[in-house]
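[1] Dropping the sequence and predicted coords here.
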Amino acid sequence: MARKILMPIGDATEVMDTLYPIFRLQEDGYEVVVTGPEARLYHGVMHEIPPDANIPWDITREQPAYHVRATIAFRDVRPEEYFAVLFSGGRAPEYLRYDEHLLAITRHFFEAGKPIAMLCHGVEIPAAAGCLHGRKGTTVPKCALDITQFGGTYVDEDVVVDGNLVSCRGWPQNGPFMGEFCKLLRSVG
């Protein structure tokens, strides 16, 4: 099987959730293919809780960040050509989870038992595809419901490995998250 890993994105993809995994996977020799609703340039965002704000934020603040190019549209993806998938976060999954092509792609990876990674809001896509029933995972606490309301178990840890599924809270855990995902990728081929 080709060493291609699919990464769905859209406008408001979180750049640390997206770019770090792209570069890390390339270091191990994988080709990361970025896909979106259309093949085009997408607006990335940066999410953080400002450390010294005069008025504290209890949720992340969003601001513009780097752009990321998708080279193939969801409707043109042939998931059988991909070794694994990684669902990055940001606000993009909030609207991407309604795309029937992406939901079918997502189901393929779960049904085929291929390596799957999801972080932060990326959990919203597998949840909408009905793929988290009986699975364990983690995400940012505000998205825990996306796991539990679909019959999964939310685990309050930074990184969780459940068979072929590796999940993490968000970009601050990129190091251990990608370490576990790369270990999974090596174990299956």
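    Cool, the structure landed.
[2] Only C-alpha atoms from now on, for both contacts and neighbour counts.
    Fine.
[3] And the helix or strand where L25 lies, what does it pack against?
    Under the criterion of DSSP states H and E, L25 resides in helix 15-27. Packed against helix 15-27, as judged by 3 or more Cα pairs under 8 Å, 6 or more residues apart in numbering; DSSP states H and E, are the following elements: strand 31-36, strand 41-48, helix 174-188.
[4] Quick check, G113 in contact with D162.
    No: G113 is beyond contact range of D162, at 11.5 Å (criterion: Cα atoms under 8 Å).
[5] how about the strands in the protein?
    According to DSSP state E, the chain carries its strands in the segments 4-8, 13-14, 31-36, 41-48, 61-69, 72-73, 84-87, 116-119, 136-137, 153-154, 159-162, 165-168.
[6] about what we covered before: same list, the helices and strands packed on helix 15-27, but as TSV with mean neighbour count and distance to Q149 please.
    Shown next, in TSV, are the helices and strands packed on helix 15-27 (neighbours: other Cα atoms under 10 Å; distance: least, Cα to Cα, whole Å):
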stretch	mean neighbour count	distance to Q149
strand 31-36	21	26
strand 41-48	20	25
helix 174-188	16	24
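[7] The structure to be compared is supplied as follows:
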Amino acid sequence: MSQAKLLMIVGDYAEDYETMVPFQALQMVGHRVDAVCPGKKSGQSIRTAIHDFEGDQTYSEKRGHNFGLNATFEEIDPAEYDGLVLPGGRAPEYLRLNERVLAMVRHFAEAKKPIAAICHAAQLLAAAKCIAGKRVSAYPACAPEVELAGGHYVAVEMTAAVVDGNLVTAPAWPAHPEWLAKYLPVVEAYLAQKG
């Protein structure tokens, strides 16, 4: 397997599992993952939130871990990366107000580089206006934003993922096994055509 250089954009109260699990799993299979947050430097951390499904009408939220950043947002160039990973949680809600974040998301979409987005990360995809005509899964509460951005919201089981070209999306962290399993071949195909 070739090594990809992947960018993960996170923020305070990103979902804990959706941040920690892909960060560790993608490194475990040999990829480099740089985790960045606007306004923070390498060595600093974000606070995460644990979203759980406990029978209520929406998810519950609890304080998660401190997640250490290993790169500095202001110093990175998205052109140097092969793919993008966008965790969900509450962070996308405010990250979508940052024009540089949206420009980065658009870079990956326009260059047809692999993008893995889960749960509320659909808010970033919608705000970046890069999902028109795309089939997108997300946390069900984000369906209106997907549709308003011209995407086609796909309702799937919480353990499933959807692939549309370079975009791999899923509704929430129970989908990690399928979401990451479907993202890896997209990354491999990109690396192969990149040469």
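    Cool, the structure landed. Predicted model only: the values in this text are computed from it and were never measured.
[8] what's the TM-score here?
    Superposed pair, TM-score by TM-score structural alignment, normalised by the length of the first structure: 0.93. Supporting alignment: 184 aligned residues with a Cα RMSD of 1.4 Å.
[9] follow-up on the earlier one: of the strands of the first structure, flag the one that's most buried.
    Comparing the strands of the first structure by mean neighbour count (mean count of other Cα atoms under 10 Å), strand 13-14 ranks first with a mean of 30.
[10] once aligned to the second structure, how far is it on average?
    Once the two models are superposed, strand 13-14 of the first structure sits on average 0.6 Å from its counterpart in the second structure (mean Cα distance after the TM-score superposition for the first structure).
[11] How about residues contacting that strand?
    Applying Cα atoms under 8 Å, 6 or more residues apart in numbering, the set of residues contacting strand 13-14 of the first structure from outside is Y42, H43, G44, V45, M46, H47, S88, G89, G90, R91, A92, P93.
[12] Just give me the match in the second structure for the first one.
    Residue pairing (TM-score structural alignment): Y42 of the first structure is matched to I46 of the second structure.
[13] So for that match, what's the nearest residue that isn't a sequence neighbour?
    Among residues not flanking I46 of the second structure along the chain, D12 sits closest, at 4.9 Å (Cα to Cα, 6 or more residues apart in numbering).
[14] mind checking how far the one you found is from G68 of the second structure?
    Using Cα to Cα, to the nearest Å, one gets 11 Å for the distance from D12 of the second structure to G68 of the second structure.
[15] so the helix holding L25 of the first structure matches what in the second structure?
    Per the alignment by TM-score structural alignment, helix 15-27 of the first structure matches residues 16-28 in the second structure.
[16] How much space separates the residue nearest in space to the middle of the second structure from S2 of the second structure?
    Nearest to the mean C-alpha position of the second structure, by Cα atoms, centre = their mean, lies L86 at 1.4 Å. For L86 of the second structure, the distance to S2 of the second structure equals 21 Å [Cα to Cα].
[17] same thing with P114 of the second structure?
    Distance of P114 of the second structure to S2 of the second structure, given as Cα to Cα: 14 Å.
[18] Then A132 of the second structure?
    Counting by Cα to Cα - A132 of the second structure and S2 of the second structure are separated by 31 Å.
[19] Of those two, give the one with the bigger neighbour count.
    For the pair A132 of the second structure and S2, the greater number of neighbours falls to A132 (16 against 11), based on other Cα atoms under 10 Å.
[20] Contact partners for the residue nearest to that one when sequence neighbours are not counted?
    Spatial nearest neighbour of A132 of the second structure, excluding adjacent residues (Cα to Cα, 6+ apart): G150 at 4.1 Å. Counting by Cα under 8 Å, 6+ apart, G150 of the second structure makes contact with I131, A132, G133, K134.
[21] hmm, try it at 10 Å
    By Cα atoms under 10 Å, 6 or more residues apart in numbering, the contact list for G150 of the second structure reads A126, K129, C130, I131, A132, G133, K134, R135, P144.
[22] can you check P64 of the first structure too?
    Applying Cα under 10 Å, 6+ apart to P64 of the first structure gives the contacts A12, E14, V15, H43, G44, V45, M46, H47.
[23] same thing with E48 of the first structure?
    With contact taken as Cα under 10 Å, 6+ apart, E48 of the first structure is in contact with W57, I59, T60, R61, E62, Q63, W171, P172.
[24] From G90 of the first structure, how far out is the nearest residue to the fifth one once chain neighbours are set aside?
    In space, not counting the residues next to it along the chain, E62 of the first structure is nearest to H47; the distance is 4.8 Å by Cα to Cα, 6+ apart. Look at H47 of the first structure and G90 of the first structure: by Cα to Cα, they are 7 Å apart.
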